[in-house]
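>>> fold the following, please.
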Amino acid sequence: LDEKQRPAAEKDAWSNPVAMPKWASVPAAVRTPLTLAPEAERENPPVPTAAVPVTPPAIADTRLDNGLQLVVARTGEVPLATMALVIKGGGATDPKGRAGLSDMTASIATRGTATRSQKQIAAEMEALGASLSTSAGADGTIISVTAPVATLEAAGRILVDIVRNASFPAEEFDRERGQSLDKLSVALKDPGTLSALALRRVIYGDAPYGAVTTPETLRAMTRDELVAQRDRWWRPDNAALIVTGGVDREQAAAMGNRLFSGWQSIGPAAIAPALRAGTAQAPRLIVIDMPGAGQAAVATAVRAVDRNDPAYPDLLVANAVLGSGSNGRLFQEIRTKRALSYGANSALAARADDGMLIAASQTKNESAPEVVAIFLAEFDKLAREPLDAETVGQRKAYLSGAVSRQAETSGGFAIILAGLVQQGLPSAEAARLVERIAAVTPEAASAAAAANTPSARASVVVVGDAKLFIDKLRAAHPQVEVIGIDSLDLNRPQLRK
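Take a look at the predicted model:
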């Protein structure tokens, strides 16, 4: 149902609209049950084989004739390649009161140019066997095409047309904004989504990284502001072209010069905010009261090192111990041992300025205080207790495998390179990621955790039906702030209207 069609004042219903059917039962077992063989008779698992050597792709970092940075990495012999244009700045450059402008600009850029309609763009890309994608994050915007090597330049011509000549049709802008408002109205009723948005405000306050897309910022946007955003930030002296896959450096450079030779920077260069993360905010514990919520979402975060910090790989490994995958401590404590949730995890956000280490889970309302206690205890444990070599070794293998798998495809390696470019790191760092992870010692990971994860530095946001847990939570944390859903304002760092 379209949210616009919801009758006025109608409340959300969390129960199933129809009664559950009666399912057929499974027939009773008739065979002899299987049993485990005695320990001495069981087969031993195969021993690990020698590690397969992995040669990272050679990365060439040069400039095209118009000054545009060119990063090329031949990732294999498969005749498929990715061409990605990275525009630095991203959401951190959104004007005050216009959070989400960079994302909206990237989304609508593909809806038509001065010479191509949206349907023509789609038809041409399909005929070339290519795909087109756009995304905008905190530090940059990425517009990319992936295509067979034989048609990559033709797909690149469409990419260039979009970057230089996107027309941002008014009807497409109105449609996209309307759809975004509908999606957001639904998302803001989800405890998990709302807790993450509110926690970003708590960690970064009124700084650029703290800005959150809201119905108010979407409604305030105009089509002309999208054009201005493109004209100010989408320029060769604020961008990089990344080419990965079955293309060598000479091919990529020649292709790049043919495609981008007419693209020039006009006027003074745009200057991104110097302090995207702002100053550190005082820790807070906040409950957003959502009466009738079927579950409570719990999110905990600490401000962490930026991507360029030498301790970043160390903290990445420490975070993997805390909450990466089903072997992370949070998953083991919250799901495996206590069955309080289907899952719990943590992530370290890579940023050009101070990042954020965030842990999240959803649970029944009544057990929210217990999950808060586990989060804070595990943050402290990570900060206080030295990590052992076996645990660190296992987590390094997990991370190295994830990076290596991502780097196997042209698109995956392009994303790695794009992240480094946005965050101001040398592109050559992409070839050293696995090496840097492998070099992390238990002592270094422990030191990074001790500096970043003490619970005294952590902020917590709980979104749920407060009447079911607030007394227990307040008994353990008298400083808790309660904000009713009708009083919540994500446009303000205080989160109150």
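>>> can we go C-alpha only for contacts and neighbour counts from here?
OK.
>>> hang on, residue 71 in a strand?
Yes: membership of residue 71 in a strand is supported by DSSP: H, G, I helix; E, B strand; the rest coil.
>>> does it touch residue 61 like I think?
Yes: using C-alpha atoms under 8 Å, residue 71 is in contact with residue 61, at 4.6 Å.
>>> between these two, which has more neighbouring residues?
residue 71 (26 against 17; other C-alpha atoms under 10 Å).
>>> distance of the more buried one from residue 255?
According to C-alpha to C-alpha, to the nearest Å, residue 71 stands 13 Å off from residue 255.
>>> kindly report the same for residue 268.
27 Å.
>>> how about residue 215?
For residue 215 relative to residue 255 (C-alpha to C-alpha), the value is 42 Å.
>>> chain neighbours aside, what residue packs nearest to residue 99?
By the measure of C-alpha to C-alpha, 6 or more residues apart in numbering, the closest residue to residue 99 outside its immediate chain neighbours is residue 213, 4.9 Å from it.
>>> name the SS class of that neighbour, please.
Classified using three-state DSSP, residue 213 is coil.
>>> ok, it - contacts?
98-100 (C-alpha atoms under 8 Å, 6 or more residues apart in numbering).
>>> return the member of the residues you listed nearest to residue 145.
Within these, the smallest distance to residue 145 is 23.0 Å, found for residue 100 (C-alpha to C-alpha).
>>> compare residue 268 and residue 255 and say which is more crowded by neighbours.
Between residue 268 and residue 255, residue 255 has the larger neighbour count (other C-alpha under 10 Å), namely 16 against 8.
>>> now do the more buried one against residue 145, distance only.
14 Å.
>>> for residue 369, same thing?
46 Å.
>>> now the strands: where do they sit in the stretch 351-497 of the chain?
Under the criterion DSSP state E, counting those that start in this stretch, the stretch 351-497 of the chain contains strands at 355-363, 459-464, 481-484.
>>> sequence B follows; please return its structure for comparison with A:
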Amino acid sequence: MIARFLTLVTATIFATALHAAVDIQEVESEGGISAWLVEEHSIPFTALEIRFRGGTSLDREGKRGEVNLMMALLEEGAGDLDAQEFAKARDNLAASFEFDAYRDSVSISARFLTENRDEAIRLLRAALVETRFDEDAIARVKGQVQSVIRNEQTDPGDIASNAFNAKAFGDHPYGTSDNGTSESVDALTREDMFAARDRAIVRDRIYVSAVGDITANELADLLDGLLGELPETGPKLPERVTPALDGGIEVVPYDTPQSVVIFGHQGISRDHPDYIPAYVANEVVGGAAESRLMEEVREKRGLTYGIGAYLLPFDHSELVLGQFSTANATVAEAIDVVRGEWEKLAADGLTAEELDLAKTYLTGAYALRFDGNAPIARIMVGMQMSGLDSGYIARRNDLVEALTLDEVNRVVREIYDPENLTFVVVGQPEGLETD
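Have a look, this model is predicted:
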């Protein structure tokens, strides 16, 4: 508790400087590309974060895993450079590029020194519009993805996550792994990679932020040079899907001494006006070491080393989701405890003391997220994709502080749903079967 108090004190000190330091400029290039910028000229370094809405949900039918594989191949050669030459050129510039694929977006993270900015951006542009997708690189990266897929098939946590998603989302893209299956990945071709790139990396779904040693005019010029040649539009996004979770337990037999349990039900979207009170309530339920779930399942009964719950607002659906592991002999007891806490929460809500402690922690810890150029750039892109304005950082803590107990408990009663709380168990739980 003392350590946490000191952390909060430190965070509070940082928070005052944070609101003054994160001065977001909204930039638009001549080519119509918008970005958020925080200038920081004390170090000759810039972090650039780019995201495109859509992600692995844009995989075509029968080609699951194509966007994930494509993103992993962007650094494997571009223009006149093969994979090794591209890596050497990047390293010689002391730059770093990261290409990632997620359920609702693909992201590109670039870090570069001011003196090498132009060369780094030219190299990154080549990766996006002069991608080689060489056959030997495709074969090599396919092997890496196949290794991940094999691990998913033997890791209890991955098995549980995939089973829960399949139950919740069925044949929607959310219902299957972003990596695809062994068969679908094996069948992907070089032509599929070009098609996936031109579907997922498009201008009408782009979000950009930059933090560091760069001016607004320099960023505007950079954007057009880097992104101006991308395809203008992408394919239609998936339809909205309501999680098919109506309570009960599904057991997936697996030979392991501990069972992995994932539980949840429908949640709340990020743009819902009640998201902030729901977020604060979740901190009490399962977001911190002192949460109700940790207290009841771990501290009082010793049934697990850790348990948590969190809100997952996807673009086309939303969940309240939790997870824990426990010995096969204690799975049933642990599930009963979680159900009991959900029922108490829905019936009685939070206490005033719980709400005050959650407010103190969340407002104090907020500043700690802004601990460098790259984290700030990621936060700003996330804000844009969530529909938040550039002033949100300055007023976020005020929104939390303004919450009343009645307001939070109204949201708790509307969101937390014991009747539809669904559990997926992977293991050999004693005295527990699918119902």
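>>> got a TM-score for the two of them?
In this superposition the chains share a TM-score of 0.89, using TM-score structural alignment, normalised by the length of structure 2; 424 aligned residues with a C-alpha RMSD of 2.6 Å.
>>> quick one on the thing from earlier: list residues touching both of residue 71 and residue 61 of structure 1?
With C-alpha under 8 Å, 6+ apart as the test, residue 71 of structure 1 and residue 61 both reach residue 427.
>>> give the buried residues for stretch 343-351 of structure 1.
343-351 (16 or more other C-alpha atoms under 10 Å).
>>> whereabouts in structure 2 does it align?
Mapping stretch 343-351 of structure 1 onto structure 2 (TM-score structural alignment) gives residues 306-314.
>>> can you get me a residue count around the residue mapped onto residue 436 of structure 1 from structure 2?
Matched by TM-score structural alignment, residue 436 of structure 1 corresponds to residue 399 in structure 2. The number of residues packed near residue 399 of structure 2 is 13, by other C-alpha under 10 Å.
>>> same thing with the one 5 residues further on?
Residue 404 of structure 2 has 14 neighbouring residues, counting by other C-alpha under 10 Å.
>>> and if you look at the one 5 residues further on?
A count of neighbours around residue 409 of structure 2, defined by other C-alpha under 10 Å, yields 22.
>>> how about residue 81 of structure 1?
Residue 81 of structure 1: 28 neighbours (other C-alpha under 10 Å).
>>> touching, it and residue 247? I think so.
Yes: the pair residue 81 of structure 1 / residue 247 is scored as a contact, 6.7 Å apart, by C-alpha under 8 Å.
>>> identify the contacts common to the two.
By C-alpha under 8 Å, 6+ apart, the residues touching both residue 81 of structure 1 and residue 247 are residue 149.
>>> tell me which residue of structure 2 matches up with residue 171 of structure 1.
Match for residue 171 of structure 1 (TM-score structural alignment): residue 136.
>>> so which of the strands of the stretch 351-497 of structure 1 gets nearest residue 389 of structure 1?
strand 355-363 (22.5 Å).
>>> helix or strand for residue 145 of structure 1, which one?
strand 140-148 (DSSP states H and E).
>>> quick one: that strand to structure 2 mean distance?
Comparison of strand 140-148 of structure 1 with structure 2 after fitting gives an average deviation of 1.2 Å (mean C-alpha distance after the TM-score superposition for structure 1).
>>> okay, and that strand goes to which residues in structure 2?
Against structure 2, strand 140-148 of structure 1 falls on residues 105-113 (TM-score structural alignment).
>>> how far is that stretch from where the chain is centred?
Relative to the chain's own centre, stretch 105-113 of structure 2 is displaced by 15 Å; criterion: C-alpha atoms, centre = their mean, to the nearest Å.
>>> how about that stretch: buried residues?
105-113.
>>> that older thread, return the set of buried residues in the helix or strand where the match of residue 171 of structure 1 lies.
If you go by DSSP H and E, residue 136 of structure 2 is part of helix 135-152. Buried residues in helix 135-152 of structure 2, counted by 16+ other C-alpha under 10 Å: 137-138, 141-142, 145-146, 149, 152.
>>> how big is the offset of that helix relative to structure 1?
Per aligned residue, helix 135-152 of structure 2 averages 2.0 Å (mean C-alpha distance after the TM-score superposition for structure 1).
>>> tell me the helix or strand right after that helix.
helix 156-169.
>>> give me the stretch of structure 1 that that following helix matches.
With TM-score structural alignment as the criterion, helix 156-169 of structure 2 aligns to 191-204.
>>> surely residue 273 of structure 1 meets residue 91?
No: at 10.8 Å, residue 273 of structure 1 and residue 91 do not qualify as touching, with contact defined as C-alpha under 8 Å.
>>> any chance of the buried residues of helix 135-152 of structure 2 in TSV with distance to residue 319 of structure 2 as columns?
Formatted as TSV, the buried residues of helix 135-152 of structure 2 follow (distance: C-alpha to C-alpha, whole Å):
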residue	distance to residue 319 of structure 2
137	37
138	35
141	32
142	31
145	27
146	28
149	24
152	22
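>>> from these, pick the one nearest residue 422 of structure 2.
Nearest to residue 422 of structure 2 among the buried residues of helix 135-152 of structure 2, with distances taken as C-alpha to C-alpha, is residue 152, at 21.7 Å.
>>> measure how buried the residue nearest to that closest one when sequence neighbours are not counted is and give me the count.
Nearest residue to residue 152 of structure 2 in three dimensions, chain neighbours excluded: residue 158, at 5.1 Å (C-alpha to C-alpha, 6+ apart). Residue 158 of structure 2: 17 surrounding residues under other C-alpha under 10 Å.
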